[in-house]
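In: Based on what follows, work out the 3D shape:
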Amino acid sequence: MEIAVGYAFAWLVGKARRVAGRADAEVDRGLDAGMDRLHELISVKLGDDPALQRAREEAGAGLEEPSQRTRQRLELALEDAAEHDAGFAAALVRLVAELQMAGPVDTAADTGSSRATGGGTASTGVVRPGGAGCGTATAQHTGDATADGAGSRASTGVDYS
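Out: Below you'll find the predicted structure:
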């Protein structure tokens, strides 16, 4: 439920910013669509629940995260709804899993330098060993990464090795 609350609040914050005209120009459409579906599911189920109303107020006030009390109340409201409606519970689990599959948006920008010696590894960007995970990754203006000595490794930018 904690993850669902996090996504729901992120949607509310994004909505508040769009209404205020401060939305970022570049939006991950798949993630945005998934968050829209999650918000719709939660809004229909909880309706005018005070916890959801308070979360809307906090997002509209510019908070990046709900207060601890609002988070707890919203989690409890979702848990209660899920306990009493198996269809809602299944849909909530599915949508949260879809959002998690969309993966993170990893960004490295304006990093400093790093140096690996004696078999170490150094990176000044985004590292996803073996291509782990999914989602987008970008690196801009990364610093120098240098490797000295046998077995040392350095990378700059996005590294999926």
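In: From now on I want contacts and neighbour counts done on CA atoms only, so please keep to that.
Out: Fine.
In: Helices of the protein, residue ranges please.
Out: Listed in chain order, the helices of the chain (DSSP state H) span residues 2-19, 29-46, 50-60, 68-84, 86-101.
In: so can I have JSON lines of those helices showing distance to Ala154 and mean neighbour count?
Out: Converted to JSON lines, the helices of the chain look like this (distance: least, CA to CA, whole Å; neighbours: other CA atoms under 10 Å):
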{"stretch": "helix 2-19", "distance to Ala154": "34", "mean neighbour count": "19"}
{"stretch": "helix 29-46", "distance to Ala154": "32", "mean neighbour count": "16"}
{"stretch": "helix 50-60", "distance to Ala154": "41", "mean neighbour count": "19"}
{"stretch": "helix 68-84", "distance to Ala154": "41", "mean neighbour count": "17"}
{"stretch": "helix 86-101", "distance to Ala154": "29", "mean neighbour count": "16"}
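In: Dump those to JSON lines, plus distance to Ala147.
Out: Below are the helices of the chain laid out as JSON lines (distance: least, CA to CA, whole Å):
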{"stretch": "helix 2-19", "distance to Ala147": "39"}
{"stretch": "helix 29-46", "distance to Ala147": "37"}
{"stretch": "helix 50-60", "distance to Ala147": "45"}
{"stretch": "helix 68-84", "distance to Ala147": "44"}
{"stretch": "helix 86-101", "distance to Ala147": "34"}
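In: let's see this one next to it:
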Amino acid sequence: MFPGVEIAVGYLFAWAVRKLGTAADRQVDQALDTGIDRLHTLVSDRLGADDPALQQAAEEARDGQDELAVDTRQWLALTINNAAKKDEEFAKALMVAVEAVQAAARAAGGASAGGDGIAIGGDAEIHAAGGSVAAVRIDGPVTVGIPANPQQPGAEKG
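Out: So this is what the prediction gives:
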């Protein structure tokens, strides 16, 4: 996947939500607003405003969803990625547009993460006590300590 595609998808959905009035009461920083508009124009010009993946994202925004459905997010990301593979100028322009929106979001006090990252804007505190585990995200199994009477492999329970 080309760098920035997944991030672009999130911003495109934010554009659709904002433009379709489902978040009309929110004030958006002008630089961020302009950057998202430019990103949307770049992508919709390249894909075509009637692109099915873009249309599905707009429909989900109209329906008031807070975020894109997983399959729509993947579909739009793959559509944009395929366009970037075929058009090096588009790929470069996409990267510049995503970086500009991220910079505007940071300047507006927002947090930004790429790929499968987690962004926290502001203070965050994670605390574990009494032999427990605390994390923002844990990918995989976690074992804390050794059980008092561990089951031996092949031994019958009882």
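In: Select, out of the helices of the first structure, the one closest to Ser123 of the first structure.
Out: Taking CA to CA, helix 86-101 is the member of the helices of the first structure nearest to Ser123 of the first structure, at 25.1 Å.
In: ok, and what's touching the closest one?
Out: Helix 86-101 of the first structure is contacted from outside by 3-4, 31, 34-35, 37-38, 41, 45, 81-83, 134-135, using CA atoms under 8 Å, 6 or more residues apart in numbering.
In: which one of the residues you listed is nearest Ala16 of the first structure?
Out: Set against Ala16 of the first structure, the nearest of these by CA to CA is Met35 (14.0 Å).
In: For the residue lying closest to that closest one once chain neighbours are set aside, give its distance to Ala116 of the first structure.
Out: Of all residues not flanking Met35 of the first structure in the chain, Trp11 sits nearest, at 6.1 Å (CA to CA, 6 or more residues apart in numbering). Trp11 of the first structure sits 40 Å away from Ala116 of the first structure, going by CA to CA, to the nearest Å.
In: centroid residue for the first structure?
Out: For the first structure, the residue nearest the mean C-alpha position is Pro104 (5.9 Å; CA atoms, centre = their mean).
In: I'd say that one and Val126 touch.
Out: No - the criterion here is CA atoms under 8 Å, and Pro104 of the first structure misses it with Val126 at 11.4 Å.
In: Just list the residues touching Thr146 of the first structure, thanks.
Out: Residues near Thr146 of the first structure by CA under 8 Å, 6+ apart: Ser114, Arg115, Ala116, Ala122, Arg153, Ala154, Ser155.
In: Show only the entries of those found in strands.
Out: Ser114, Arg115, Ala116, Ala122, Arg153, Ala154, Ser155 (DSSP state E).
In: what's the mean deviation for stretch 70-79 of the second structure versus the first structure?
Out: Stretch 70-79 of the second structure, aligned to the first structure and superposed, deviates on average by 0.4 Å (mean CA distance after the TM-score superposition for the first structure).
In: which residues of the first structure does that stretch align to?
Out: Aligned by TM-score structural alignment, stretch 70-79 of the second structure falls on residues 68-77 of the first structure.
In: For that stretch, which outside residues touch it?
Out: If you take CA under 8 Å, 6+ apart as the criterion, stretch 68-77 of the first structure is touched by Met1, Glu2, Val5, Leu46, Asp49, Ala51, Leu52, Arg54, Ala55.
In: how about the second one, what's its match in the second structure?
Out: The pairwise alignment with the second structure assigns Glu2 of the first structure to Glu6, based on TM-score structural alignment.
In: Could you verify my assumption that Thr59 of the first structure touches Phe9?
Out: Check again: residue 59 of the first structure is Ala, not Thr. Yes - between Ala59 of the first structure and Phe9 there is a contact under CA under 8 Å: 7.0 Å.
In: Can you check which residues contact both of the two?
Out: With CA under 8 Å, 6+ apart as the test, Ala59 of the first structure and Phe9 both reach Glu65, Pro66.
In: Residues in contact with stretch 9-20 of the second structure: which ones?
Out: 23-24, 36-37, 39-40, 57-58, 61-62, 64, 67-68, 73, 76-77.
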